[in-house]
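A.B. asks: build me a structure from this.
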Amino acid sequence: MSHEWITPRIREIPPSGIRSFFDRGNDGRNTISLGLGEPDFITPERVRAACIRALNEGKTMYTPNAGLMELREEIASYLNNSFQINYEPSSEILVTVGSSEALDLALRAVVALDDEVIIPSPGYVAYSPLIHMNGGKVVEVETSAEQRFKLTSQALRDRITPRSKVLLVNYPSNPTGAIMSYEDWQPIAEIVKANNLIVISDEVYAELTYSRQHTSIASLPGMKERTIVISGFSKAFAMTGWRIGYACGNQELIAGMLKIHQYTAMCAPIIGQIAAIESLRHGLEEKDRMKETFNQRRQMFVQGLRDIGLPCHEPQGALYAFPSIAHTGLRSEQFALRLLEKAGVAAVPGHVFGSGGEGFIRCSYATSLSKLTEALERIERFLTSTTVKTFPWQAG
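C.D. replies: Presented below is the predicted three-dimensional model:
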């Protein structure tokens, strides 16, 4: 009976594919998890100390719905200095319960029933379910390793219909690590403007680019007013559990999102907001040190994957390698399950990121070099094991 009480729209949504493999990789066995994109660093000591002081001073109350003005001012300054985007703190910035809430608010504010939301594939696992929950229709635009998983103007143009309303992008990309340059964004921006689309740009990995500075599509001419930029402190600042994100956009879009936020979350946790202020004021050097560590791991792990026979494009951002396993003849879920069962390595099958992810697995390198080295050794043994010798490409 209780099953029938859940709406069909929610019943149809599958559980998170990432969490499924993460949970299996944390079952008490000697498993190396490359599943979750969570930094293995703890929040820097200075940030934690600032929050302890704030607690001792009794700072445990609600904040303004849109977030502490101090934090919004720091975010505005940071985005201007780092990515050359200017926002008015009082009306164009909303502090949220992680970037996940910001994404949900953005979709709820702009997507009406049967509006089409275009997303590059492969893409983050939460996008399709959130679009579905909000009554929208998902339209995937496949990207390819050959084109470094970038969104191309021709692919986008081919998927636009009269029902198209939103382009939801995520660069640097989860799961591929792809980035988009200013030159890459220019033709995309022209198509967006010509078709009167709204852009929701998930830039939570903006700080984690390794070969060049991040470019936000909102920084292009005519794009700021039609773009909602979403970001947060979880990844680059090692603050996943603090749950502080933010959304930036024109006053009308942010006001619409704020209405929903007022009636649901009320405000983001005050202590998390204080931590975010301290991170922006005094934590940028620590952020850069963590980024350099990620870069060292990235270079070692990607080369290691290639050395053991898994083709892998060069991820230039985020925390993930996205190697191809197509030559094994196994579907991505089959490969990931066997890798977990036989080798004790948990990776995420590419199909959970959309149709464009089939034939790949996602491996997070947000763990120690020693664990990454051990994971590579286990994967290599797995690839050369008797179990794997039954793969179709080796038969006969």
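A.B. asks: every contact and neighbour count from this point should use C-alpha atoms.
C.D. replies: OK.
A.B. asks: N174: what's it in contact with?
C.D. replies: 123-124, 318-320 (C-alpha atoms under 8 Å, 6 or more residues apart in numbering).
A.B. asks: repeat the analysis, applying 6 Å as the threshold.
C.D. replies: Y124 (C-alpha atoms under 6 Å, 6 or more residues apart in numbering).
A.B. asks: ok, it to E116 distance?
C.D. replies: N174 is 21 Å from E116, where distance means C-alpha to C-alpha, to the nearest Å.
A.B. asks: what's the answer for T60, then?
C.D. replies: 41 Å.
A.B. asks: those two: which is more packed in?
C.D. replies: Remark: of T60 and E116, E116 carries more neighbours, 22 against 12, as counted by other C-alpha atoms under 10 Å.
A.B. asks: second input sequence below; structure requested for side-by-side comparison:
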Amino acid sequence: MATSATVLPASVLSDRISALQESQTIAMAKKARELMAQGIDVINLSFGEPDFETPEYIREAAKKAMDEGYTKYMPVPGYLDLRQAIADKLRRENRLEYQAENIVVSTGAKQALANAVMSLVNPGDEVIVFAPYWVSYEEMVRLAEGVSRPLLGTLENDYKVTAAQLEAAITPRTKLIMYSSPCNPTGSVFSREELAAIAEVVARHPQVHVLADEIYEYINFVGEHASLAQFDDIKDRVITVNGFSKGYAMTGWRVGYLAATKQIAAACEKMQSQITSGTCSVAQRAALAALLGGRSSADTMVEAYRRRRDMVLEQVKEIAGFKTPTPSGAFYIFPDVSAYFGRTAPDGTVINTATDLAMYMLNDGHVAAVTGEAFGAPNCIRFSTAAADDKLREAFRRIKVSLDKLG
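C.D. replies: Next comes the predicted model:
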């Protein structure tokens, strides 16, 4: 006789996993898929995923790699030739001097970030997180039993944290700073001058390391990308993270990397060796081809992202309650939507938060976006502009229609 499954008490789970929050990006995408499964036409602007296919020359390199026998276990930190190509790229494009031994290749930039946090942060260590921040930063710190200290940039400064703000936030317990540039979710980009001022602050606090997330490096609309590790006084305390998902439209290939001192790189390799081992062999050969093939395919995609950004900003001008800075990079807009708080939906529901508004737009307009609460900015909502032009036009038409219904 079949018996019903036993439901175990919640206490069977570790405190660690019970405290961990689900990614709000993934959660909203899940809700969107549920509506799609019901036959509803949902436009999903919640995911930061290029709508372009991986360039053909990269796909061909992967096919060739399988035929050449790249189907076995690989070194934990990545193939030597790929790590050397990454070091060459960092020297050529970012003016950063690293050797292959300083590079660890991981299953996406997310794992590289997690490896670094777990390798550096002890229980009780404070981690300053520039906000708005990518949704997983705080959860990584929580897993490491650190204490997250969000530091919010102002709308007037394109959400960028200033050196003065940072100086005031550092305490004797500060171990790590985390930030992204170009930023997910705001699209803001730190200039070399702004990073130089931040580097001066970090130099005065020798116990502090910095985790610089540069995954959107190539999607930059304002000029040359600047890396914090270029400043010699703090280079050994900066861990630079990057990858292939955004610039080369390789999200599903799951290849990222970090560059750090030999000591930190070895620590991250040790961490990775006990969790996933090396990144997929075929994906690594594809990543090598991507680097050797140059930036032309990435530059073509960036022009499309720039056009889409401009098109969306023109549409957003018609939405009176959105306060939207012009993103300098990445493929998001991040408007302040607090003008809609306190308004009432046609069914009588009161919109009190950005989460309420995001759910209203999903259920009424069938457009999925992510609440700013997930990014440490509770007055905002993130919309991806990586979708096709016609999808974006229709999405913001629907959004305006839905918002106009609010009393």
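A.B. asks: what's the counterpart of P349 of the first structure in the second structure?
C.D. replies: Residue correspondence to the second structure (TM-score structural alignment): P349 of the first structure is matched to T371.
A.B. asks: isn't that match right next to T353, touching?
C.D. replies: No: with contact defined as C-alpha atoms under 6 Å, T371 of the second structure and T353 do not form a contacting pair (8.7 Å).
A.B. asks: so those two - more neighbours on which side?
C.D. replies: Neighbours per residue, other C-alpha under 10 Å: of T371 of the second structure and T353, the larger number sits with T371, 27 against 20.
A.B. asks: and that one, what does it touch?
C.D. replies: By C-alpha under 6 Å, 6+ apart, the neighbours of T371 of the second structure are 354-355, 381.
A.B. asks: what of C380 of the second structure?
C.D. replies: C380 of the second structure touches 335-337, 372, counting by C-alpha under 6 Å, 6+ apart.
A.B. asks: again with P75 of the second structure
C.D. replies: P75 of the second structure touches G278, counting by C-alpha under 6 Å, 6+ apart.
A.B. asks: now do 10 Å
C.D. replies: 105, 269, 273, 277-279, 281 (C-alpha atoms under 10 Å, 6 or more residues apart in numbering).
A.B. asks: which contacts among the residues you listed does the first structure share?
C.D. replies: Compared against the first structure with both residues aligned by TM-score structural alignment, their matches' C-alpha atoms under 10 Å, the contacts of P75 of the second structure retain 105, 273, 277-279, 281.
A.B. asks: any of those buried? List them.
C.D. replies: For those, a burial check counting by 16 or more other C-alpha atoms under 10 Å picks out 105, 277-279, 281.
A.B. asks: nearest to T300 of the second structure, of those residues?
C.D. replies: The nearest member of those to T300 of the second structure, counting by C-alpha to C-alpha, is V105 at 25.8 Å.
A.B. asks: what residue of the first structure takes the place of the closest one?
C.D. replies: Looks like V105 of the second structure aligns to V95 there (TM-score structural alignment).
A.B. asks: remind me which helix or strand that match belongs to.
C.D. replies: Using DSSP states H and E, V95 of the first structure sits within strand 93-97.
A.B. asks: could you find the counterpart of E140 of the first structure in the second structure?
C.D. replies: Per TM-score structural alignment, E140 of the first structure is aligned with P150.
A.B. asks: for its match, which non-adjacent residue is spatially closest?
C.D. replies: Nearest non-adjacent residue to P150 of the second structure, counting by C-alpha to C-alpha, 6 or more residues apart in numbering: V129, 4.7 Å away.
A.B. asks: the counterpart of the one you found in the first structure: which element?
C.D. replies: Taking TM-score structural alignment for the superposition, V129 of the second structure sits opposite I119 in the first structure. Per DSSP H and E: I119 of the first structure is located in strand 116-121.
A.B. asks: K371 is in contact with M300 of the first structure, correct?
C.D. replies: No: contact criterion C-alpha atoms under 10 Å: M300 of the first structure and K371 do not qualify, at 11.9 Å.
A.B. asks: overlap in contacts, these two.
C.D. replies: Counting by C-alpha under 10 Å, 6+ apart, the residues touching both M300 of the first structure and K371 are Y365.
A.B. asks: fine by me, thanks again.
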